[in-house]
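Enquirer: structural data only, the sequence is not supplied:
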């Protein structure tokens, strides 16, 4: 429970957000697809965990080419999830449990089945003709420029009716909206007001840093990976802040909302422009820099392991830059990323590393985001067959790597390590049924095979489980202002095994976080500056060991300790 005034315009600084992937959370109507009533059924679980906000991935009407990020009607719901009445019921029940709900706002693109696009592609002079980005072919019929789509192939598709190409940064079925058109922006703001008046508490804004394009649509340097050339002319475009300030004036300032922007290709300095409260744009944005530290020579789909020094450098840069201006969002994983334990922790020390990842993240300054199952220590899913993958990005990569003649074992490895499907396997509620209590029929995607060992029922029975560690972390954030407000300071920046930092409040309260990222037992020398005269007391220990503060600490594999002093 948040202790700050709920009417405060900055209530989201003390909140903890839990991301629900609706189609994989809980199936209530026996069709193998999660739904809104399933979320309602599990509100007591979320209340027990202690979270303040639920972020729902897109629930709107969609052909589901990209799992709902291709919206065909912003005012209707995907019938697989339920009705508007079901959603109203969910909102009411959540609010009664003092849990807020934010929706995914996808306004960089729509589905090609959206009525706007159906009309826009008919002619150059109808009401919706300028709602999307259209360009004439080159002199010899070539593409307007060399931009590539994120999911592979060129970022342009030809439409004979208009004799023009339209832009799409993702799948061809996701045409890009033209934010230069005032009527389009007005239509989006109207839709946003509708949902806020309906009762939602804010938005996660999908790829919001892409809504403004350079209007000369320049070719990108060929040194860019083909699938990333799009971002050269579309990220943080010339009018993006103008558009967001207009959105704030027209919509957001009239509601007490949480807004978080997904801003790919945005550095920490640019993040300040989005999140500085005096600029009236967004509350926070998602940092992508730590998502890129393990990219290899093949980009995301590679088997390179991250380096802790790089991770600390990125986190520290964002903590320092946004400390006094702006605000951080904090996350290890989401629906677009693999599971945190496999990626940043250790499957060998699954429970230990899951707890320590939670400790590090929740002790940083910013708003923490928990992706469903993270509080259980879920891992990536080892599917037997490449055909088991559903994600459009992963399937395109599998096809590409097979065409290149790469070994199947390597393709399986990188799919296991990096596929978005790792996060999208159904929530394991129990070990006692073939589908882990998610459904009583075959789910839309395969279960993670390790659900008999990793599930909610077993976690709730075990007081030393990852779940209860997360519960403590959330409670501490609600209780201790130093976690919300305290200044961050990094120590031992070059230590490749231990992440050490402090948080310091204006009243002198300090937290010291020491977290091992090693599978070995370590002897750690606490920095001399922290030994001093402080009387450090253990606030939280991820292990069952009895430990007192000392200049030399013996750390078990993936052990993390939070010390506190009020000196």
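Expert: Received it, and whenever you're ready, just let me know what you need. Fair warning: this is a prediction, and the values are worked out from it, not measured in the lab.

Enquirer: can we go C-alpha only for contacts and neighbour counts from here?
Expert: Will do.

Enquirer: have a look at the protein and report its longest helix.
Expert: Counting by DSSP state H, the longest helix found in the chain is helix 182-198.

Enquirer: can you name the element that comes right after that one?
Expert: strand 202-205 (DSSP states H and E).

Enquirer: helices or strands up against that next one?
Expert: With contacts taken as 3 or more C-alpha pairs under 8 Å, 6 or more residues apart in numbering; DSSP states H and E, strand 202-205 sits against strand 100-105, strand 258-262.

Enquirer: for comparison:
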């Protein structure tokens, strides 16, 4: 069962994309020592845990999501000693450390796969998914790769196809094989013994495939301009019922250690997402809730998303919210230039664990990448329809120094063109900046228990206005968000909106009394407190 008061329920997570956070050795790529150097920023921000995208040994076909050694640190990022130093420095500062576990697939350079493709009778053969060609000599079925093209690669030496849900350089492991499960669970134990506080499990809903390898059905709603793999529904290649046994086993490994967390990456509709909490909440502590990543930025749409999510949660399950990550366009670009502050207030006042993506606290926007500078294999395989992920992975903007203070070399991706103004140093000095709003929101969240443990109560609203209340014993917090650019005046009588403004998105109304009418500027949000 979920533990009341657990750190992962009350804390705030911060995702670091290590390649882009801070370069310490002048090779243009971020590294572990660079992260250590920038921990003071995270402590000042006030977050409680850092989640690192993959840092394991990898040929970097998919920038670390193709792992060649699950218990090694890639030299690009440093050494195991650097990792140990990062864990110690983080823990000394009160920060938890979460690693990205990628168990669905390995690199094609992993020793397991090199052995598996050696011969059909190799002991590691069944660690991966191999099938004979179809009668016509083609792929075994119609499954498609999420990175474009078919999902089966032919191995001429052994005359069979192997399955890859992503790149051909990322062969899928066979999670129906108990030896595979045991090997990955031992990988988890290795890092947990080194002091890691938990895992975010990559594409956890992909782990089990249909035992009969049936063709996926066509998607009747597919239209041009969407990624090609969406032409079919992944009915048989993902989210199979047996996956929940695997998630429960992962949770059991986590539970061998005190006070750790299991997070699942799951892009599924809300009713299917909920099953990943597991029977009696013995699955993932936090199946990632990505509903806001693709939501139209309209008050009624968001209100409905919150209501549906809250209603679907199993008894005792703990919610979570995400506004940005390494796979989706930056929130500052999705919601428009005037709404990132409102988005920040939404994320940090909803019920549940919030996850911030590096750079969102300074309003980093999606960067347009010139064709000759594209690094993302997804964009290279499926160009021209906007699937590229490079634009949300550009270097962190620390200062107005060359390359934004990220590196003294040529960075692996270009720095955004606004870095001389929009950076940590400048925004720290601006009392009303978005960075100082994030700091204030996090301080407020830590000060008012209603924002952490309080119930969520929607308040009826219309148009561009989103209203809700957080209630805990002895305190009511009301959040009023104007998602439009026109001012609104709200009569407070009978709506429980009277009280004192604790925080506004423009950091200029603290302490203002609300009695009778609440006036909101366009693109403004406020948090109102009232003791009961």
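Expert: Received the coordinates, thanks. Treat the numbers as computed from the prediction; the structure is a model and nothing was measured.

Enquirer: need the TM-score from the superposition.
Expert: The TM-score (TM-score structural alignment, normalised by the length of structure 2) is 0.93; 521 aligned residues with a C-alpha RMSD of 2.0 Å.

Enquirer: picking that back up, ok, which of the helices and strands packed on strand 202-205 of structure 1 comes nearest residue 191 of structure 1?
Expert: Evaluated with C-alpha to C-alpha, these place strand 100-105 nearest to residue 191 of structure 1, the distance being 9.9 Å.

Enquirer: how about the next helix or strand after that closest one, which residues of structure 2 does it hit?
Expert: Counting by DSSP H and E, the next helix or strand C-terminal to strand 100-105 of structure 1 is helix 115-120. The aligned range for helix 115-120 of structure 1 in structure 2 is 111-116, by TM-score structural alignment.

Enquirer: before we move on, what about stretch 145-155 of structure 1?
Expert: Going by TM-score structural alignment: stretch 145-155 of structure 1 matches residues 141-151.

Enquirer: that stretch: end-to-end distance?
Expert: 9 Å (C-alpha to C-alpha, to the nearest Å).

Enquirer: kindly report the same for stretch 104-115 of structure 2.
Expert: 18 Å.

Enquirer: give me the contact list for it.
Expert: Stretch 104-115 of structure 2 is contacted by residues 58-59, 65-69, 122-125, 127-128, 164, 168-173, 175, 202-204, 206-207 when judged by C-alpha atoms under 8 Å, 6 or more residues apart in numbering.

Enquirer: rerun at 6 Å
Expert: 66-68, 169-173, 207 (C-alpha atoms under 6 Å, 6 or more residues apart in numbering).

Enquirer: now do the buried residues in it.
Expert: For stretch 104-115 of structure 2, the neighbour count (16 or more other C-alpha atoms under 10 Å) marks 104-110, 112-113, 115 as buried.

Enquirer: among the residues you listed, which two are most distant?
Expert: Maximum distance among the buried residues of stretch 104-115 of structure 2 (C-alpha to C-alpha): 17.9 Å, for 104 and 115.

Enquirer: and the residue nearest in space to the middle of structure 2, what helix or strand is that in?
Expert: Among the residues of structure 2, the one closest to the centroid is residue 325, at 4.5 Å (C-alpha atoms, centre = their mean). Remark: residue 325 of structure 2 resides in no helix or strand, with elements defined by DSSP H and E.

Enquirer: show me what it aligns to in structure 1.
Expert: In structure 1, residue 325 of structure 2 lines up with residue 334, judged by TM-score structural alignment.

Enquirer: same question for residue 479 of structure 2.
Expert: Using TM-score structural alignment, the equivalent of residue 479 of structure 2 in structure 1 is residue 513.

Enquirer: mind listing what its match touches?
Expert: Contact analysis of residue 513 of structure 1 by C-alpha under 6 Å, 6+ apart lists 500-501, 561-562.

Enquirer: one more time with 7 Å, if that's ok
Expert: By C-alpha atoms under 7 Å, 6 or more residues apart in numbering, the contact set of residue 513 of structure 1 is 500-502, 561-563.

Enquirer: how about those residues in TSV, adding neighbour count, secondary structure and distance to residue 254 of structure 1?
Expert: Output for the contacts of residue 513 of structure 1, formatted as TSV (neighbours: other C-alpha atoms under 10 Å; DSSP: H, G, I helix; E, B strand; the rest coil; distance: C-alpha to C-alpha, whole Å):
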residue	neighbour count	secondary structure	distance to residue 254 of structure 1
500	23	strand	41
501	22	strand	38
502	21	strand	37
561	23	strand	42
562	22	strand	40
563	20	strand	41
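
Enquirer: of the residues you listed, which ones are shared with structure 2?
Expert: Of these, the contacts whose aligned counterparts also meet in structure 2 (both residues aligned by TM-score structural alignment, their matches' C-alpha atoms under 7 Å) are 500-502, 561-563.

Enquirer: now residue 241 of structure 1: how far from residue 528 of structure 1?
Expert: To residue 528 of structure 1, residue 241 of structure 1 is 45 Å away according to C-alpha to C-alpha.

Enquirer: and the two? Which one has more around it.
Expert: More neighbours surround residue 241 than the other of residue 241 of structure 1 and residue 528, with 20 against 8 (other C-alpha atoms under 10 Å).

Enquirer: aligned to the more buried one, what sits in structure 2?
Expert: Using TM-score structural alignment, the partner of residue 241 of structure 1 in structure 2 is residue 244.

Enquirer: check contacts around its match.
Expert: Neighbouring residues of residue 244 of structure 2 by C-alpha under 7 Å, 6+ apart: 276, 278.

Enquirer: would you mind listing the buried residues in the host helix or strand of it?
Expert: Assessed by DSSP H and E, residue 244 of structure 2 sits inside helix 243-254. For helix 243-254 of structure 2, the neighbour count (16+ other C-alpha under 10 Å) marks 243-244, 246-251, 253-254 as buried.

Enquirer: now, among these, which is nearest to residue 38 of structure 2?
Expert: Looking across those and measuring by C-alpha to C-alpha, the closest to residue 38 of structure 2 is residue 254, at 28.6 Å.

Enquirer: quick one: that closest one and residue 260 touch, right?
Expert: Yes: using C-alpha atoms under 7 Å, residue 254 of structure 2 is in contact with residue 260, at 6.2 Å.

Enquirer: give me the common contacts of those two.
Expert: With the criterion set as C-alpha under 7 Å, 6+ apart, the contacts of residue 254 of structure 2 and residue 260 do not overlap.

Enquirer: where's the match of residue 241 of structure 1 relative to residue 310 of structure 2, distance?
Expert: For residue 244 of structure 2, the distance to residue 310 of structure 2 equals 22 Å [C-alpha to C-alpha].
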